[in-house]
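K.L.:
Have a look at this prediction, sequence included:
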Amino acid sequence: MSAMDSNAEQQHSTTTASTDYAHGQLARAFATALSHPDPATRSRADARAGRWRAVLAGMLDGSLRIGSRTPVAGLPAWVTPEVERGGFATGRACAEGPLQPYEVAACRAAGIPEGRAELFAYSLTEAGLAGLWALLDSGRYRVTVPEEAALLTVAWLVRVGEQSAALQLVGVLAPFAARLRFTPPPGDSAGAAHDAVHRRSVGDAVTALASRRPNRSVESQREALTVWLPFSDELLAHWLEATEDGQPLDADPGPEWRRRGAELLLRYRTLAAAHPLCGKHRRHGTNLAVLRSALETAATGEPLNPRLRGLLRAAVDGMVRKRGLPGSETHSALRATQAEQAALPSHHAIAQVLLSRLAVLGQGDGLADPDAVLMPVTAAEAAESGVPAGAAVPAALFKPVLAATSAPVETLVERGLVPSAEVLAELAPQLAAAAEAGAHADPALRGLVSAGHRAFAGRRSLLLLDYAHQVRAEELPWVRAVGPYRSGDPAAQQSGLAALRRLGELAVGTFPGTILPNPLISELAGLARRADSALPFTEELAADIFMGGFTPKFAAAAGIAAGLLEGTLYERYFGIDYAGVWALAQRAEEDRERSVVAREFSELCRRRAGSPARRGSVAANGTVIEQAQILTTHNLAVLAGPVGVVPTGGWSAAALGAFTTARRLVALAERLPRPLPVVKNAAFAWRQLVFHLSLCPPQEQAAVLAEIERDHPPRLAPAVAGLQLATAGGGVEPDGADGRRFLGWTVGPHWLLRR
C-alpha cells in the first residue's frame, strides 16, 4: 500500500471523544420509544436506546475507546464491531450473539455439543474440512459479516497445500472461536452472473409484498358492489310490489308480503354481521336505510307515519329514476358493469400470487428475469388462488419486484432503477467484488472472495481520532492469507483498472451534477489499491467535526487537478494558481515534506476561504472544506486524468447534465423554507459543470455556454456572467460586480437567496 493511501479518512485531531453526542442520541431514542404511535417503531427505538446505553457504559468504565481503530477492549481491529450512528461502537461484535439456527443444525448433524468453540474445532477435522470444501465448491452460502468467510478460507488453504498459512490463520482465529461466527449460513443458490448486480434481493421483494395489506377503501367499495347494491335492489323490488300508482302501501300488501319482508330483514342482519367494511347502509337518510326502516315498521303490520311514508316514496322514486326498475335493461346493464368491476382481483390477492412465485427462488439473490414474476396469472395459479386467469399484475406491485432485478449495472441505469449516485454507491461493492474476485484463478476462491468483499462493504465506519484510517479489507487475516494468490499478471491489473474506469464513467456520466458520495469514493479507492494504482481519492469531510486540517493526499489530488486544468476555464473561474499548487504537490513526493505540505495546503484553503473569523463554526469549516474540493475537483480530475474516464456522450453532455441539475436545485431552493442545503448542492453541481465544460473542445464549449445563456433562471445570472467572463479569458471574483463564482458555503446570507 502506498504512503498516500495510508492517510486518514477522518478529520479529528484530539485524544478523546465526548459523551455528549451519545447522550443526545440516547435521549432521542428514549423519547421515540415512549411517544411514537407505531409499536414497531417504539420497539426499534427501545432497542436502539439499549445500544446507546451500552455505548455510554463502555465509555465510562473504559471498556470502550471511542476514536480508536480498536474501540472494544479485547477485540482486534479486524473484528467487525457493532456501530451506532456517528461511528460509536457499542461494545459488541457483529459476528457474536446466540448461536444461529444453521450453527445449531451443523452441530447436531456432526453429533457435537452445541457451541461455537465445538463447531470451530469440528470444522478443522477431516469430516469438517470435507464439508467446508463441498460448501466452497457449491457456492451455496451467504457471507453476511466478513468473519463468516474465515473457516472457508482455512479450508481452501488446506486444499491447495498451504498448511502453514492455514495453521497461522487458525492461530489468529482460535482465541475468538467461542465468541464469533467463523462459518457462513447456507445460501439458496450459487449466486448471480459474474457481471450482474442487484439493489434488492428476492427476500427483500418478498418482505415488501408480504407487508401489503388489503386496501380498506377498495374492499369497502367491493363489498358495496357485491353485497349491498344487490340487497338494495331486492328491497326496492319488494317495496315496488306494495306500490300502486307510485304510492307505497295505499293498500294492505298482505301477510305473504310481510313474511317475505321479515325474511329480508333477517338476511340484512346476517349480511351486516358478515360484511362490516361498508357502513353506508347504516347511515341515516340513505335510500337503503329508509327502505329497511320502513320495512321494519310495515312487517309488523303497523302503518307508516306520514314522515316515513314521504321518505319511502322519495327513496323509491329516486332509485327508479336514477337506475331504472330492477330487472330492466338499463338497470341490468349497470349492475353487470359493476359486477365486472367487483370481480377484478385486488392488489393484495395478486400480491399473494407473486409471493408464491418468489418463494421458490433464492431469497438472497437478485431476479435475473423479473418479467417472469410479473407475467399475468396462469390457469394453474388461478385454480389455486382464485384470482382469474389472465389477470395482469397492477403497476403498483412492480416496484418491489423490479428493485430486485439482477443485471449489469448499465442495464439497471437504463431502466431507471439507479435513480441517484447514492444508489450507485450501494451497487458499487458488487462491482468491486466482481473485479476483486476476477484477480483469482480458482473458481471456488473467486466466489469466496466476492462474497467476503460484499460483506465487508456493509461494515460501518468508526468515529476515529488523530487521522487514523478505517480498517481495510486487506487487513482481515483471511483476506491477507489468500493475497499471494491474486494474479499479478498485467491482464489482472488492467481488469482492475477497467472496473475502476467503468464505475467512474457510470458515476460521472449518469449523475454529472452530483458529487461522488463517500461510500462510492471508498470503493473507487479500493479498486485503485487492488490495481496497484496509488491514486489520491478524497472523501467529503463533515463540516461539524472538521478540525481545520487536511491530510497529504488532498495536496496530491490537487496536484493531479493542476496537471489537468492549468490554463483552463476552471482555473480562471475559481481563481486558482495551479502552477503554485503543482509545485506544492510535487514536494509531497518526499516523505519528510508530507506533513509540511499538508499544513501548507490547509492554510491555502483557509486563505482562499477568506480566513473566516468564526473559525471552528460549521459554516466557517464548510467554506474551508469547499475550497479543498475546488482545488482537488473532488475526485473528478483523478477520474478524468489517471483513470481515463470519459462519460457517455462526452464532456459536453456531462456539462449540460450538471447545468440541468443546478437549475433544478435553484428552482427548488426558491420554494423551501430552509433552502441552504439545496443551494449548497446546486453550487456543487455548478462546480462540476465548470469542470466538465473545461474539458470540452472550444466549439463544444461555446455551444454548451450558448445553451446555458439561453436557459438559465434569473437567479443564476451572476454565476452565468462569471462563466462568460472566465470563458473570455478574464478572472472571476467571489462577489464580483460583472460576474461571480457560485459557491455553496457562506458564513453570511447567500447571494442566491437575496430578494
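P.N.:
Nice, thanks for sending it over. Since the structure is predicted, the reported quantities are computational estimates derived from the model, not experimental observations. Residues are numbered from 1 along each chain as shown.
K.L.:
For the rest of this, base every contact and every neighbour count on C-alpha atoms.
P.N.:
OK.
K.L.:
Can you identify each of the helices in the stretch 451-600 of the chain by residue range?
P.N.:
All helices of the stretch 451-600 of the chain, identified by DSSP state H, counting those that start in this stretch, fall at 477-481, 490-510, 518-530, 552-565, 569-573, 578-587, 591-608.
K.L.:
could I get those as JSON lines with mean neighbour count and distance to residue 448?
P.N.:
Rendered in JSON lines, the data for the helices of the stretch 451-600 of the chain read as follows (neighbours: other C-alpha atoms under 10 Å; distance: least, C-alpha to C-alpha, whole Å):
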{"stretch": "helix 477-481", "mean neighbour count": "20", "distance to residue 448": "10"}
{"stretch": "helix 490-510", "mean neighbour count": "20", "distance to residue 448": "18"}
{"stretch": "helix 518-530", "mean neighbour count": "21", "distance to residue 448": "17"}
{"stretch": "helix 552-565", "mean neighbour count": "25", "distance to residue 448": "32"}
{"stretch": "helix 569-573", "mean neighbour count": "25", "distance to residue 448": "45"}
{"stretch": "helix 578-587", "mean neighbour count": "18", "distance to residue 448": "40"}
{"stretch": "helix 591-608", "mean neighbour count": "18", "distance to residue 448": "37"}
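K.L.:
let's bring in a second one:
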Amino acid sequence: MNEGQFGYAYGQLRRALRHAGADSARAAGWRAVLDGMADGTLTVGSRTPVADTPAWVTLEVLHGGFASGRYLAEEPLREDEIELVRALPDGAPGTTDRERLNLHYLTDEGQAVLLGALAAGSYRVEVPEHAALMTVAWLLAHDHHAAALDLVVVVRPLMHRLRMTPVFGEPSAPAGSVVRLQSVKQVKTSLRAITTPSAIDTMRTRLRERPLYDRLVALWCETVEGELPALHDDGVVTGGWPCRVWPADWSARRTALLAETEGVTAHPRANFTRLRTALAACETDSRSLTARDVGWVRRALANTIGKHGVPGSERRTALREAELSVVERPTRAELAEAVAVRLDAYSDDGGVPSIEPITEDVDGWSVPDGVVAKVSRAWEAPVEELVARDVITSGEVLATVLPQITASLLAANIEDPALSALYARTYAAFRRRRSLLLLDLATQVGFSELPWVAALEPLRAHRRDAAEAARQTLAQTTTLALTAFPHAILPNPLVSEFASLAKQAGLRMPLVEEVAADIFMGTFTTKFRDAAVIASRVMAGSLYARYYDLPETWPEETTTRWGRKTADEFAKVCKARAAEARRGRMPGVAVNGTVLEQSQIVTTHNLAVLADGLGLWDRLTVLAPGLATRSLGWALRRTAVPTSDRHAALTAVKNAAYAWRQGIFFLSFCDTEKQRTIVDELRPRPAGTDLGPAVDGLAAVVAGYRFDADGTVHNGRRWLSWGGGERCP
C-alpha cells in the first residue's frame, strides 16, 4: 500500500468528518476507500481498482480519482421495479430481485417492453450499464444472435447486482444542437437547498415585534408624571418618573399586552425585557416594584425615546415603516422557492427553453442574480449562447456539456434511428463517469470497451458526412474554447472529448493530457513526442519558438514500458530543459513538476496540434491580438491577487504561468509592431514587482534577443512556474 495514497485518503476522511459529519455519504465513501486499501480489495492506480470487477463496470470515484468500491449501477429497486417483481411468477429464476428483473427482460415479454421503449425513445440511460439489455434486445430483433449471446455471457455474472435496463420515461437529453448543464430536477434541488441564515431570521423576527415594543413603551409612558424621561450625553436621566399616574383602563390594557408579548424572546438586558418584566410584576400601582425597578423603567424609557423618539412621533413612525419594508421583502430562500414552484411545471428530467418566464419578478420583487444563475443551468440553448451569457464559465464546464453534441455525432454512423439514439445516450452517460487515478501510464477505460458498445461497433458505418460534421464541430468548439477562455489550458475532460471528435472526423491528432506531478512515472507515451514534432514544425521561427527555445528536431526512439510505447528520449530532453527551473534542493513532486512544465511548453499543450490539424491559422491571425492581450493581462492580474493559503498561492502561480504561455502563443501570430505595442501595454502593471523581469524578458525576445542558458536576457528572465521547490513567477 502506498503511504502517500493512504495518507491522502485519510486526510479526505478527516475533512469529510469535520465538514459533513460522521454519517455523511462523503465520509462513508472515504471509509470504504481506506478499508479497501487495508484489506487489499482496492488497488489504487489500477484501471481495474476493485477486486474481481471488470473495467467496464461504472464505479463510484471520489476526489482525486479514488474508487470507493461501490458500483453506481448497483442501485435499489425503484417503485415500478418493485411492482414488476411482485408480478413475476413464483419460481422466477434469480438469486436476487435485481437478477430476477434482468432475467425477465431476456424473456419474450421483457424483450417486447425494451423494444417498445427503444422505438418510442421513452427511456433514459443514467449509467452506461442501463443500455446493456436494450442492446441485447435490438441485436436479437435484427438477427444478430451470436453477438447478443456473446454480450449476455459477458454481463451475466453481474446481473444479480447491476441494473442493466434503462429507466423508462421521457428522455432527459436535450434535442438537436442545444445543450444544458443540469436537469430541472437538479436545479430545483439546488434552489430548495437555499436557506435563510439564523441571524437574518432572528433579525426579521425582532423587526416584526417592534410594534409590540412601541405599545409597551407607550403604555409605560402613560404612567409618567410630568415630562417624559430624557437621557443626556453624560448618562444622566432627567424628566418625570413612571408609576406615578394610572389611567382607568391601564390594568386591562396591561393584561392584554402581556398576553400578546408572551412568545417574544429578547436579550435579558434588552429594554424590551426590562419593560415587560416590570409590567408583569406591576398591578395597578407600583407597590410590587422596588425603587430600583422603577429606576430601570425610567432609564429604559429615556434610552428608547432618545434614540427613536416618542411612540407615535414622526421620527419613530418613519423608522418603523423602514423596518416594515425590510420584513415585507421576501428572503432569498423565499424567492428561490417561488422560482422552484415555477419549475414544477416542467419535466424533472428535461430542461427549459427560456429562463425569462421563470425568473421574472415575484410579486414585484426581483429574483436575485444567484437564483437566476442556478436556473440558467437548466437552460437549453446552443453552446455558443451559453458561453456568451456566462452560463458556461470555463473549459471544465464546457467539457461537461460537449458530450451532448459529440454523442449525436458519434451515433450518426449508425443507420437505424432507434439504435443511433441508444448509442448516443449511452455515450453521454459514459462521459459522466469520473476518471480514475492511474499509474504506470495506464489509460482510462474507453467507450468501446463497454461490451454492449463493442457489440455494435461492426454495425457502425464510416459516413463522410458524419466525419465532416465531427470535424466542423471540433473546429468550432476549439475556437470557442480559445476565444472564451484564452488564458486557460484545455482541461483533460475537454481534451478527451476533442480526441473523440478527431477520431470520428478521421483526423490523427496527438492530443495530450495534463499529467499530475504526484503520479508522474518519469516518461511519456509517444503521442507527447508526436505533438512536440508538430509544434516545432509549425512554430519554427516564431516568437513562441524563440521565447521557449523549442528544439528543431526530436529523437524518434521508442521504448515499451508497462505494455505501452514510450518516448524515453523525449522525456530526457524535457528533464534536461527543466534544469533551468531547479534551484537548490527540491522535493520529488517539484522536480516532476519542472519536467511536466517542459512537456507542456514543447507541445504547446495541444494549441499547435489543433491549429495545424484543423486549419485554424487564418482565424488565429485575426483573433491573436485580442487573445494575447487578454491572456497576458490575466496572468499579471492573477499573480497580483494576495492569498494567505499556500496551496491556493501555488495554484494561482501555476494558472498564471499557463496564461502567460498561451498569451505568447497567440502573440506569435501578431506582427512585430503589434507585439511591441502589446508588451508595452503590460509594463505599467508589474512596475516594482517580481513580474517586471518577466515582462522585460518578453520584450527582449520581441526585440530579437534570446535568453541565455540560465533563462535570462538583459534585465529580464523567462517565466517558468517552478523554481526553488515551489511554483514561482
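P.N.:
Nice, thanks for sending it over. This is a predicted model, so every value here is computed, not measured.
K.L.:
Looking at the helices of the stretch 451-600 of the first structure, spot the one closest to residue 677 of the first structure.
P.N.:
Nearest to residue 677 of the first structure among the helices of the stretch 451-600 of the first structure is helix 518-530 (17.4 Å), distances taken as C-alpha to C-alpha.
K.L.:
what's the closest one aligned against in the second structure?
P.N.:
The aligned range for helix 518-530 of the first structure in the second structure is 492-504, by TM-score structural alignment.
K.L.:
The matching stretch vs the first structure, average offset?
P.N.:
Superposed on the first structure, stretch 492-504 of the second structure shows a mean distance to its aligned partners of 1.6 Å (mean C-alpha distance after the TM-score superposition for the first structure).
K.L.:
Could you dump the helices of the stretch 451-600 of the first structure into CSV and include distance to residue 158 of the first structure?
P.N.:
CSV is the format used below for the helices of the stretch 451-600 of the first structure (distance: least, C-alpha to C-alpha, whole Å):
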stretch, distance to residue 158 of the first structure
helix 477-481, 12
helix 490-510, 25
helix 518-530, 25
helix 552-565, 40
helix 569-573, 56
helix 578-587, 47
helix 591-608, 41
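K.L.:
Which among these is found nearest to residue 538 of the first structure?
P.N.:
That would be, of the helices of the stretch 451-600 of the first structure and by C-alpha to C-alpha, helix 552-565, which comes in at 6.4 Å.
K.L.:
whereabouts in the second structure does the closest one align?
P.N.:
The aligned range for helix 552-565 of the first structure is 526-539, by TM-score structural alignment.
K.L.:
now the residue mapped onto residue 457 of the first structure from the second structure: how far from residue 424 of the second structure?
P.N.:
Per TM-score structural alignment, the equivalent position to residue 457 of the first structure in the second structure is residue 431. Between residue 431 of the second structure and residue 424 of the second structure the computed distance is 11 Å (C-alpha to C-alpha, to the nearest Å).
K.L.:
ditto for residue 177 of the second structure
P.N.:
Look at residue 177 of the second structure and residue 424 of the second structure: by C-alpha to C-alpha, they are 13 Å apart.
K.L.:
quick one, which of those two is more surrounded?
P.N.:
Using other C-alpha atoms under 10 Å, the more surrounded residue of residue 177 of the second structure and residue 424 is residue 424, with 25 against 13.
K.L.:
Sort out which residues of stretch 247-267 of the second structure are buried, please.
P.N.:
The neighbour-count check on stretch 247-267 of the second structure (16 or more other C-alpha atoms under 10 Å) flags 250, 251, 254, 257, 258 as buried.
K.L.:
Tell me which of the helices of the stretch 451-600 of the first structure approaches residue 646 of the first structure most closely.
P.N.:
That would be helix 490-510 among those, by C-alpha to C-alpha, at 6.2 Å.
K.L.:
Measure the mean distance from the closest one to the second structure post-superposition.
P.N.:
When the second structure is superposed, helix 490-510 of the first structure averages 1.5 Å from its matched positions, counting by mean C-alpha distance after the TM-score superposition for the first structure.
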